[in-house]
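**Student:** coordinates for the following, if possible.
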Amino acid sequence: MATKKKIITEKELLSMSEDEYMNEDQLAFFRARLEAMEAQLRHNAGQTTETLRQTQLAPDPLDRATIEEEHALELRTRDRERKLLKKVQAAIKRIDEGEYGWCAETGEPIGVARLLARPTATLSLEAQQRRELKQKMYND
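**Tutor:** So this is what the prediction gives:
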């Protein structure tokens, strides 16, 4: 029986040198974080389904309107989370393929700090800023 390897802490992750970038410990850390995000997103989706199923119709029009607005908000939130779930699953796949942590545009490291803030990031901060600047220029 294989023993489960201890996942490093965020402090240990941040104290590692640049030449240890995306080593086995770092990849295990981010996999665990992404898998926890995935589990939470799936749980939230299940809760929404259950909540919508159990809702009673209210005879009062104002109560009914409030319930419908709450449902609409809940569904918008779940739609955003569904999109995030796809990004989380894609990030886990990048770990499996050995591409996680590297900018999809430049091939440079995305950086541990950026991945801590946004574990699904596919671009380095500089590449993301360039992309946003282009979008702003062409969308204005």
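**Student:** going by C-alpha atoms from here, please, whenever you check contacts or count neighbours.
**Tutor:** Fine.
**Student:** and Leu13, how close does it get to Ile110?
**Tutor:** Taken as CA to CA, to the nearest Å, the spacing of Leu13 relative to Ile110 amounts to 15 Å.
**Student:** before we move on, what SS does Leu57 have?
**Tutor:** Following DSSP: H, G, I helix; E, B strand; the rest coil, Leu57 is assigned to coil.
**Student:** for the closest residue to it other than its chain neighbours, what is the enclosing helix or strand?
**Tutor:** Beyond its immediate neighbours in the sequence, the residue positioned closest to Leu57 (CA to CA, 6 or more residues apart in numbering) is Arg64, lying 6.7 Å away. Assignment of secondary structure by DSSP states H and E places Arg64 within helix 61-97.
**Student:** okay, buried residues for that helix please.
**Tutor:** Buried positions in helix 61-97, judged by neighbour count with 16 or more other CA atoms under 10 Å: 67, 71, 75, 78, 81-82, 84-85, 87-92, 94-95.
**Student:** one more to put side by side:
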Amino acid sequence: MVKKLTEEDVLKWNGDDYMNEDHLAFFRQRLLDMKAELLANATATSQHLQEQEATPDPADRATLEEEYALELRTRDRERKLLLKIDSTIKKIDDGEYGYCDDTGEPIGLPRLLARPTASLTVEAQERRERLKKQYAD
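**Tutor:** Model (predicted):
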């Protein structure tokens, strides 16, 4: 039977059964909650943009357009995060969640709590960023 874990339970874990059934259920629910929140934000943005009236004042119109642009950029980032959440849930289904894409090593529960969609260990992420910076210079 799957035990419903809290974040505190996950942080206190010190066993050999990394990414056990309870952990997977915890992270699946966390990802589903994130997805629901992002979808609610998208709906609110859509409604907000539809109910705005045009204003004759150019300064007000410019301010509104800038606010819309910012909101749309935010929603675009969230759309990309939704795709990442879906691919992360698929990793849970496939039994690949919690392990580094580069090295196959455990990513670690504290990192996954901070960023449930993480696909690299901290070391692998830093290595990628250093390489990217070298090629950018």
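**Student:** ok, back up a step: farthest pair within the buried residues of helix 61-97 of structure 1?
**Tutor:** With CA to CA as the measure, no two of these lie farther apart than Ile67 and Ile95, at 41.4 Å.
**Student:** and stretch 24-35 of structure 1, how far from structure 2 on average?
**Tutor:** With mean CA distance after the TM-score superposition for structure 1, stretch 24-35 of structure 1 departs from structure 2 by a mean of 0.5 Å once superposed.
**Student:** can you list the buried residues in that stretch?
**Tutor:** Asp25, Gln26, Leu27, Ala28, Phe29, Phe30, Arg31, Arg33, Leu34.
**Student:** follow-up on the earlier one: what's the helix holding Arg64 of structure 1 aligned against in structure 2?
**Tutor:** Taking TM-score structural alignment as the measure, structure 2 aligns residues 58-94 with helix 61-97 of structure 1.
**Student:** the matching stretch vs structure 1, average offset?
**Tutor:** Superposing on structure 1 places stretch 58-94 of structure 2 at an average distance of 0.6 Å from its equivalents, by mean CA distance after the TM-score superposition for structure 1.
**Student:** that stretch: how far from the chain's middle?
**Tutor:** When distances are taken as CA atoms, centre = their mean, to the nearest Å, stretch 58-94 of structure 2 is centred 12 Å away from the chain's centroid.
**Student:** what distance do you get for the residue lying farthest from the centre of structure 2 to Ala69 of structure 2?
**Tutor:** Largest separation from the mean C-alpha position in structure 2: Pro56, at 39.4 Å (CA atoms, centre = their mean). Pro56 of structure 2 sits at a distance of 19 Å from Ala69 of structure 2 (criterion: CA to CA).
**Student:** what does Ser87 of structure 2 give?
**Tutor:** Applying CA to CA to Ser87 of structure 2 and Ala69 of structure 2 gives a distance of 27 Å.
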